[in-house]
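Visitor: Build the 3D model from these lines:
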Amino acid sequence: MVAIMSPIREKLEGISLTRYFDNPKPMCFTSVEKVKFEKAKICHICKRGFTEKDNKVRDHSNFTGKYRGAAHSKCNLNYRDVRFVPVIFHNLSGYDSHLFIREVATGFPGRVWVLPQTKERYISFVKFMEDKRLSFRFIDSFKFMASSLNNLASYLKQQPTLRKVFGLDYDDAQIKLLTKKGVFPYEYISSLEKLQETALPPPEQFYSSLTDSDISNKDYEHAREVWGSFEISNLGEYSDLYLKTDVLLLVEVFENFRKTCHEAYELDPAHYYTLPGYSWDAMLLYTQVELELLTDVDMLLFVEKGIRGGVSQCCSRFAEANNRYMGEDYNPEKEDVYLMYYDVNNLYGWAMAQYLPYGGFNGDDAKDYLTLPEDSEYGYILEVDLGVSRITTRLAQGFATMSRARLPTGLKTAQTPDHAEGQT
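Guide: This is a model prediction of the structure:
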């Protein structure tokens, strides 16, 4: 791993900080841009208008000197250039980070900051270079696009980076072969000597115990075509081409993802750790909502009492139907029973798309809440006393209609939601 990390370290250490940070470029301000600045009514950073009291300033990049737009003075001061280099791995948290995290932490000077998911899995980690103002931020592209690289690459219509890197040495037919993620006999390569073999291993050597699957005939033929078209002499050369192509396909996928997200929300996913974090900021930017924090402790405790989490219950795995559509199996002397199968998806996503509380919290105990429309501008969190008949409880015994946090017998801390007991 030292050999792998050394080029990365040397690349970062070789960046001229004096050029980029100590000597910012002056702004290039054209006559056309001057007219745009004078006519600007909205800050290009916060998207809010200028008032007579605002100090409108010209925002520009210290790296390029390019004019970016008119801005509030405060927005301009807070609009800082990033000082980290994002390093993208696909499935970093699940696999790749375990291979080199120790070398990143101890292989060369500089502290490491880790964002853990568990003791063994990391969402991200940052390597701060000693005596430098830049850092490496390792992020997982799988946290944004939860699919295999092969599937993600198949959605791409163009691969400009791949063609730019390989275009000088290979023709279009060869480059087209590389636009599909290749295959590699991972478990077959058990020693460095095998990398000197001069023929592609037979199909059975591409078996993966991780997925318990063999290589398909189509994928094996593709591997043979790559081997012949690029005049590969041994498995080592095949490995080099496979790895280079793999990295470039990830570049294509993530850069396309960045472009799409930035066009839609003007936010860069490379500055985030996960898609939920990105989505949260996109929501705040798109809606311009200002979230009010609860400052009343009684309100806070009131809301916390309503938190249920996942429902834990014991359900019957067998249900017996009895209705007139069953032919001879129908027993008219018994109660009619119909079975329905529901496969409901995206419950959380649906709930998050409804009206959500964001401010104006007040106590109220004098309304007829049953008359409120579902699309009311104002919503309510209710605490009620309910009377539930034994018949209703029996009918709903397989589905918790009113779950509650309950401490099971024998446990001291864990709380398990339970459905309401029959009450009258």
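Visitor: make it CA atoms for all contacts and neighbour counts henceforth
Guide: OK.
Visitor: pull the longest helix from this structure.
Guide: Looking across the chain with DSSP state H, the single longest helix is helix 235-265.
Visitor: Which strands and helices lie in contact with it?
Guide: Other helices and strands packing on helix 235-265, by 3 or more C-alpha pairs under 8 Å, 6 or more residues apart in numbering; DSSP states H and E, are helix 149-154, helix 160-166, helix 275-287.
Visitor: Turn those into TSV, columns for mean neighbour count and distance to residue 128.
Guide: Supplementary listing: the helices and strands packed on helix 235-265 in TSV, determined by neighbours: other C-alpha atoms under 10 Å; distance: least, C-alpha to C-alpha, whole Å:
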stretch	mean neighbour count	distance to residue 128
helix 149-154	16	29
helix 160-166	15	28
helix 275-287	14	23
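Visitor: and of those helices, who's closest to residue 205?
Guide: helix 149-154 (20.2 Å; C-alpha to C-alpha).
Visitor: structure for this one too, so we can compare:
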Amino acid sequence: MEKIRSMEIGGIIFRDTMQYIPSSLSSLVDTVKASASADDFMCLKQVFGDDHARMLRKGVFPYTYITSFEVYDEPTLPPKEAFRNDLTGEGISDEDYTYAVNTFKHFGCQSIKDYNMVYLKTDVALLMDVMLHFRRLAYESQGIELLHCVSLAAYSWNCAFLHTRAKIEVMTDEEMFSHNQRRIMSAIIELLQEELRRLRP
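Guide: Now for the predicted structure:
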């Protein structure tokens, strides 16, 4: 199945960050923390103000515990066992659970929904900071804007052309151009058909 790398909605372009840095958010944050200070996490600082240093890590959330919208209204976090990841079969550490409970209390959460909002804001801000850090390093290293490319592979391709000074011929053969246009259209149709199959009961 084809993955969507990028989409534009209302003039805003959404990109799949896994196309640039295919790693877990937790390991990415640890990598950036090793070479940057807490104050370098500007997005996290903007969202959490003076609390940003305490949020400088990937949080935990009891995904499989959420079985209905009503569960979001529960006034406390579930027990540690509820944080087990059904996909990996792994639970969370005592340290992770303590962090979740302390976060719940510190931000005055009244429900799991409130905690979920803090969790999501943290994830988004951390991912933004990681991407901005990577973007800056990529530009300083190669002189090419990373986010003008749809993936790291496309970025690498552009870097190769820049540094080898290779010339790309303009496509002038009408038949070749038409063939490529048909391939693009057939790929779009395949994606739409796959999505329709997925949505049909």
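Visitor: what about the helices and strands packed on helix 235-265 of structure 1, which gets the closest to residue 10 of structure 1?
Guide: helix 160-166 (21.6 Å).
Visitor: once aligned to structure 2, how far is the closest one on average?
Guide: If you overlay the two and look at helix 160-166 of structure 1, the average distance to its match in structure 2 is 1.6 Å (mean C-alpha distance after the TM-score superposition for structure 1).
Visitor: Pull up the aligned stretch in structure 2 for that helix.
Guide: Residues 42-48 of structure 2 are the counterpart of helix 160-166 of structure 1, counting by TM-score structural alignment.
Visitor: what does stretch 209-226 of structure 1 give?
Guide: Across structure 2, the stretch matching stretch 209-226 of structure 1 (TM-score structural alignment) is residues 86-103.
Visitor: The matching stretch: which residues count as buried?
Guide: By 16 or more other C-alpha atoms under 10 Å, the buried positions in stretch 86-103 of structure 2 come out as 91, 92, 96, 97, 99, 100, 101, 103.
Visitor: State the number of residues packed around residue 155 of structure 1.
Guide: Using other C-alpha atoms under 10 Å, residue 155 of structure 1 is surrounded by 9 other residues.
Visitor: same check, this time on residue 83 of structure 2
Guide: Summarising burial for residue 83 of structure 2: neighbours were counted as other C-alpha under 10 Å, giving 21.
Visitor: Would you check that it makes contact with residue 91?
Guide: Yes. Counting by C-alpha atoms under 8 Å, residue 83 of structure 2 sits close enough to residue 91 to count as a contact (6.1 Å).
Visitor: mind listing the strands for structure 1?
Guide: Taking DSSP state E, the strands of structure 1 run over residues 56-60, 67-72, 84-89, 112-116, 122-128, 135-140, 404-406, 416-418.
Visitor: Kindly present these as TSV, with separate columns for distance to residue 251 of structure 1.
Guide: Listed next are the strands of structure 1 as TSV, based on distance: least, C-alpha to C-alpha, whole Å:
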stretch	distance to residue 251 of structure 1
strand 56-60	28
strand 67-72	26
strand 84-89	8
strand 112-116	23
strand 122-128	18
strand 135-140	13
strand 404-406	47
strand 416-418	45
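Visitor: Now check residue 65 of structure 2 against structure 1: what is it aligned to?
Guide: The equivalent of residue 65 of structure 2 in structure 1 is residue 188 (alignment by TM-score structural alignment).
Visitor: Which residue, other than its chain neighbours, is closest to that match?
Guide: residue 205 (5.9 Å; C-alpha to C-alpha, 6 or more residues apart in numbering).
Visitor: surely the one you found meets residue 185?
Guide: Yes. When contacts are counted by C-alpha under 8 Å, residue 205 of structure 1 is listed as touching residue 185 (6.2 Å).
Visitor: follow-up on the earlier one: would you check that the match of residue 65 of structure 2 makes contact with residue 206?
Guide: Yes. At 7.1 Å, residue 188 of structure 1 and residue 206 qualify as touching, with contact defined as C-alpha under 8 Å.
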